[in-house]
Each structure stands twice: as structure tokens, then as C-alpha cells.
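Peer 1: give the three-dimensional model of this entry:
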Amino acid sequence: MSEQTPTQIHIIAGARPNFMKVAPLFHALKGENWCRPVLVHTGQHYDVNMSDAFFQDLQLPEPDHHLEVGSGTHAEQTGRVMMAYEKICFEARPDWVVVVGDINSTLACALVAAKLCIPVAHLEAGLRSGDLTMPEEINRIVTDSIADLLWTPSPDGDEHLKAVGVDDARIERVGNIMLDAYEMLREKIEAAATYQKLGLRPRDYGVVTLHRPSNVDDAQKLEILVDRIVSAAQRCDLVFAAHPRTRQKLNDFGLLEKLSGATGVHLVEPMGYVEFMGLVREAKLVITDSGGIQEETTYLDIPCITVRDNTERPITVTDGTNRLTVPASVEAAVDKVLSGNWPKSKKIEMWDGKTAGRVVASLRARVTAA
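Peer 2: All right, here's what the predicted structure looks like:
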């Protein structure tokens, strides 16, 4: 390592949540003189909310490399990312590769780097749901098994890794990078006041977001969810930010009109991060099956009703405001929140908006020691 030849660090992102997580790290690394962060966009997901404004909010430049792999089956996507990313590594070999989260791009780029003997760091390592029917769980397990450096967000991540024999030297707890993104954009989020645009009052409404196949692809489950949401909306306005796929399923199963016409239900299009978090931060409760929202609601001490059998973020249940719920129990969970019978969040160590700085220090120590 020298000032003349800065360490080349590839930062991999393939979907909107990835960019939210890598933005604080990119900026932290950009401010260092010993390294050069290189942004690699695999193009795994096309997202209408990944507009120029999205990148402007995050103050991110155009990616240095765009693989443009697009959608497809898990095998197609993973294979295309591997082939495209391998070419990049041959042309301009990095010194380190940083992957984040658990999408196919995460696994694909980690595999390429490992096979080329390029050190790999995994940000958000150690998360486990225990559910191997989730493609993301397989991605997490394999990525963690081949990564050289495992940055975990919480103690449960450490424990999951140690339980399968991962050497302590590879594990470093750095905290929750997603909360760095929230803090980075806090002023814009607070200024968004999204609830006002919907004619709502702070702490007087709930937010709903559902997209997982286990919930929306099953007509019976989705009908139960719609029934419970419509009923609960009689007591608390609910803003349903409908993912395009969810909206399509609602339409296919003949449920869209029932939901959109219900009193107290505000069916809206998906929002960008700033606008959406402007809505969440003032909500009374959240109903979701998303991963990241479980963390953000715990951080903000907002009751979270997660419609899933398991979660890869168990600390949000043990120490936070998150509770797992089956579709038939959603209305009962809403009533618990409204009656004040819901747990408060504990302060989780290193969930403080300063994770990026710890990641930079960790990486610099490894590079210096090499």
C-alpha cells in the first residue's frame, strides 16, 4: 500500500437496498487517501425508484462499472453476474471486494473474487432465518463461508457464525449500516412530511408493505391479509405502499377493488427511500414482510408487525419492537398496538449511525497488516 497506488476496493450493489447500505461506506472511503472505492452496479434489479434523484439523495456518482444483468431465474442471474464481474476483475483487478446483504449479486461477486484469490468482505454477515426455502438464506450461508472478513450488525450475527466454526479472526461486529443511511438523510426525511400529503396526522396511522411470495402469491393468504387490513383500517388509517408485483396479485385474485375501496385504506404507489421513511418515522405502527424495515422500526421505536414465520434479524424481536405474526393474527396485533400493549425497543449497541467509520477502520487495519 502506498499513496501513489491506493488500495482498489470494489463496492458491489445490485438493488436499491444495497445502494442505501453502501452509500455511507462509499462516502467514508472516499474521504481516505489510502484507498480508492470503485462502485460496481450489477443491475440485478430494475427499480422505478432508482432514478437520478435517488442517486442525488445518496450523493452517489454514476457507478464505475454497470454490469446490466437484469432479471431472470436465480441461476441465470447469478451466472450472468459472475461472468460479467469476472471480466471486470480481469481488466482491473481490485485489492478487496466488499459485498453487502444477501441478494444473488452478493453471492455471485463473492464467488468470483474468492476463486480469483481476491479478499472478500461481507457487510451484514451472520444474519440467519434458519429457513432454507428462502434463496436469500442460501446466499447468506455461502457468502459467509467464503468471505475473508465478516462484518456483523449485532451479537446474534457473531453467534451464528461461531456456531458453525468460523474463526474469531474473521468476525468483526461493526453495527447496522442501514441506520447510517437513515442518519445521513435524516434532515431530508424529516422535511419530507409524507403523511401531510396524504392528509394524515403524526402517530395516527399505520404503514403496510407486503411483497414476499409466501404472502402475496398465495390467494388464500392474501385474502386473509386483505380482510384483516380492511377491518383494522376501521380503527387506524393504513397506508398500503403496494409493490407492483403485489398490486398485480391483488388484481389477479380479485382483491384490489376490495382493498382500494375500503374506508381508512390509502393504497399508494411505491415510494423512494426519503419519502417512505418520512411516512414510517411518524407512523403508529408498521405491517410488513420486509427485512430492513424490521431494523428501522426498532431503531425508531415504532411497533412492527412482521407477517412471516421467521426472521434473519432476531435481535429486532428479542431487543426491539418487532413481532412475527401469521396473516390471521394481523388485526389482533394492530389492536394490541392501539391499546398500548406493545414492547418498547432497547438500545442496541452500535446501531448508532457510525457503522461506516468502523468498517473503514477495520478494512484499513487488514490492508495495513497485509
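Peer 1: for the rest of this, base every contact and every neighbour count on C-alpha atoms.
Peer 2: Will do.
Peer 1: where's residue 153 relative to residue 17, distance?
Peer 2: 16 Å (CA to CA, to the nearest Å).
Peer 1: helices of the stretch 151-300 of the chain, start to end?
Peer 2: Assigned by DSSP state H, counting those that start in this stretch, the helices in the stretch 151-300 of the chain fall at 155-163, 177-184, 186-192, 194-197, 213-216, 219-232, 244-252, 256-260, 273-280, 292-300.
Peer 1: also this sequence, please, to line up against the first:
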Amino acid sequence: MAASAPLGTRDTGIVHVVGARPNFVKAAPVVSALRERGAHQSVVHTGQHYDDRMSAVFFRDLGLPTPDVDLGVGSGSHASQTAALMVGLEEEFTRREPGLVVVYGDVNSTVAAALVSAKLGVPVAHVEAGLRSFDNSMPEEINRRVTDQLSDLCFATSPEAIGHLADEGVSTDRVHLVGNPMIDTLLGNLDRFDADALRTRIGLPESYVAATLHRPANVDDADNVARLTGRLHAIADQIPVVMPVHPRGKAAFDRAGLGHHPGVQLLDPLGYLDFVALTRGASAVVTDSGGVQEETTILGVPCLTLRPNTERPVTITHGTNQLVTEDDLVQALTKVLDGRPESRSGDDVPPLWDGRSGERIAAVLSGWVR
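Peer 2: A predicted model of the protein is given here:
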């Protein structure tokens, strides 16, 4: 059941809860649009991503206001991290008495904030509602489903998400198709994604494949990491591979010897501007990230998603994304490199991915809290 406490019994302030780098990119245009409307709002950073390269640099790059509070929860198992998040958020919401809590995406901070809000009777808005991979082995899938059931407002980024929510009994008056605020951030910073400047600064090859892998299914099993390392080495036999290494998989890839191939260049995690510049300059991208599937759709860069499913099928029907397995990765990439189009029509993009999603969300939120 969604929270149903009457708004008149509480403050009308909007609290944004963010905790991991994808949240920051999605929240930035919403916070900005609400600021333009003069909304009373604050930002709570849970500290789920706490390293400067995974957190603070994103606030600087995106012009987000300094968080009003940083709970500093840090890493841990799903249970211990979610529990710590709930304790910290309960204390914060009890103190602030927000009129509305806005959560983003599908990380543990998202579901923790939704659970705490529901138990305190605080209304919840979920940005990026209705995405489904239908793979319950993914922790993010559980987070999405629970959060949507608890949310008073569900902001959908693509049409199929509305159908998923309807199938799960979410009433239509709670659902709004608004487009993708992550694309707002991308389009608003296009002139700052300078692939040539990045190439010069960090010594990138002229042509390369960018890779980013962090999903548990890909990086938590040593044998699987060893096989993936072999595939990436096979790609590097054709074209250099540049990979910012996510902290989650660093030790495993180091043990597997990923960086031992002369055609593989490993980087520390990059800030938002540098990472998208890396993506923009790549001949193709190999990833397991949902956000990268979306960014490459708009940038027109071929994307090979190393997963059996995606909660973002619109990036396949309206973008450059294709799902691949470990076994067919090298062959699929070879085909992409042999036949990559010079350009892709800007007309074939998902509906409402036009850079104005933050404004649409802010309009609904402003009217709702009033």
C-alpha cells in the first residue's frame, strides 16, 4: 500500500534521497527544476557510494547542491547496508518531517528510503518507476518492485514501464510518463564531453572499445571473471580496450590478470564528465550498466550489454543496444566494428527523452505538495 497520511499534517518540504552515482545524475535536473519553481527542498546523501571518485566528483560535475546531510553509511552486505540506511533515514525523516520524499533508481538507498517513509506515513515519489528485468536474482529488481508498491507517485521513463506497473496493480492516477531525467543531464552537458581532450590527458588510443563491468553475476565469481578476462583479451587483440575499473570488481580482475594484455588500459573510476567523454569517443561499449545503455542510445555509440536481460528494452528498440552472452561477445563486437554506421537518426529515440523530464517531474511534484 502506498503511504496515505494527509499532507496537511506535515511540512511541505521535499527531501531527495541519493546514495549512488546513478542517483546523482537522475536527481540533478529534478533538483534544478524545483529550484526554478522556488520549492523548499533538501538533499540527503546516504553515503552508499562514499569514495570521492564515486560520489563527490559527481556533485561537482553536475552542479548539485552540497547535501544537507551525509549519513555516511558506506558499504556492506545487502542486509547490513539496508538496515543501516533505514536506521539513519528514520532518524533524519523524524527530525525533518518532510512533506514528500523523492527516491531515484533501484539501489539499496532507494528501497530503504521508501520503506522508512511508508512506515512513518511520509509520501514517496519514485523517479524511474516501472523498469523490470523480470530477473529476481538481481537485487535491483527486488528494490524496484518494492519501491513502486510503496510509492504515491511513480515517474516512468518509458511506455512499457506503465504496463509493468499496471500489471502489478499500481493505479493509473499514481503513474506519470515523464521521460528520462538522466538524458536531461546528458543533453545539458553535451558540449562538456570532450573525447579528444580526454584522449590527450590520459593517453587514450585513437580508436578503442570502452568497457565497464560491475554486476555481481559478472564479477563476483572468480571463474567467471577469468573467462571474461579471456574475452576482453580477445577483443584487445583486435582493438584496444579501455576500462575504468569499478571498486566492486577490481580485486577479481587484478587476480585474473586483465591488465596484463598490452592492449588493455585500466583506469581508476572516472567522474561523470570524463566517463561520458570516454563513452562518446569509443568505437563501441561493453557494459552491464543500465545507465550506460541509456547514454549510448542518445550518443549513437554501439553498446553490447553483457547480461541475459535488460530492464531497459527501449534502448534496444529505439537505440544502439544489444544483449550479448559471454560466449558471443567477441563475435558480436567484431560485427559491430565491421559494420558500424557513420551516424544514427536523432529521430529514433525513446519518447520524451528530450531533455525536459526534470521540468515535467517538478511540475507534478510542485502541484502535489500544494
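Peer 1: got a TM-score for the two of them?
Peer 2: Once superposed, chain against chain, the TM-score is 0.91 (TM-score structural alignment, normalised by the length of the first structure); 358 aligned residues with a CA RMSD of 2.1 Å.
Peer 1: related to what we said a few turns ago, okay, the helices of the stretch 151-300 of the first structure in CSV with distance to residue 139 of the first structure and mean neighbour count next?
Peer 2: Output for those, formatted as CSV (distance: least, CA to CA, whole Å; neighbours: other CA atoms under 10 Å):
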stretch, distance to residue 139 of the first structure, mean neighbour count
helix 155-163, 14, 17
helix 177-184, 19, 23
helix 186-192, 31, 16
helix 194-197, 35, 16
helix 213-216, 18, 17
helix 219-232, 27, 19
helix 244-252, 23, 16
helix 256-260, 33, 15
helix 273-280, 25, 22
helix 292-300, 17, 21
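Peer 1: got those helices as TSV, with distance to residue 326 of the first structure columns?
Peer 2: Output for the helices of the stretch 151-300 of the first structure, formatted as TSV (distance: least, CA to CA, whole Å):
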stretch	distance to residue 326 of the first structure
helix 155-163	24
helix 177-184	26
helix 186-192	31
helix 194-197	27
helix 213-216	10
helix 219-232	9
helix 244-252	18
helix 256-260	19
helix 273-280	22
helix 292-300	16
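Peer 1: ok, residue 153 and residue 17 of the first structure, which is more surrounded?
Peer 2: residue 153 (27 against 14; other CA atoms under 10 Å).
Peer 1: residue 178 is in contact with that one, correct?
Peer 2: No: counting by CA atoms under 8 Å, residue 153 of the first structure stays clear of residue 178, with 9.7 Å between them.
Peer 1: which neighbours do the two share?
Peer 2: Common neighbours of residue 153 of the first structure and residue 178, counting by CA atoms under 8 Å, 6 or more residues apart in numbering, are absent.
Peer 1: which residue in the first structure aligns with residue 167 of the second structure?
Peer 2: Residue correspondence to the first structure (TM-score structural alignment): residue 167 of the second structure is matched to residue 163.
Peer 1: please report how far residue 157 of the second structure lies from residue 354 of the second structure.
Peer 2: 11 Å.
Peer 1: give me the common contacts of those two.
Peer 2: Residues within reach of residue 157 of the second structure and of residue 354 at once, by CA under 8 Å, 6+ apart, are residue 179.
Peer 1: now do stretch 230-242 of the second structure: distance to the chain's middle.
Peer 2: Its chain's C-alpha centre and that of stretch 230-242 of the second structure lie 26 Å apart, by CA atoms, centre = their mean, to the nearest Å.
Peer 1: same question but for stretch 356-366 of the first structure, I mixed them up
Peer 2: A distance of 21 Å separates the centroid of the chain from that of stretch 356-366 of the first structure, by CA atoms, centre = their mean.
Peer 1: OK, contacts around the spatially closest residue to residue 192 of the second structure that is not a sequence neighbour?
Peer 2: Computed as CA to CA, 6 or more residues apart in numbering, the closest residue to residue 192 of the second structure that is not its neighbour in sequence is residue 273, at 6.8 Å. Listed by CA under 8 Å, 6+ apart, the contact partners of residue 273 of the second structure are 61, 192, 193.
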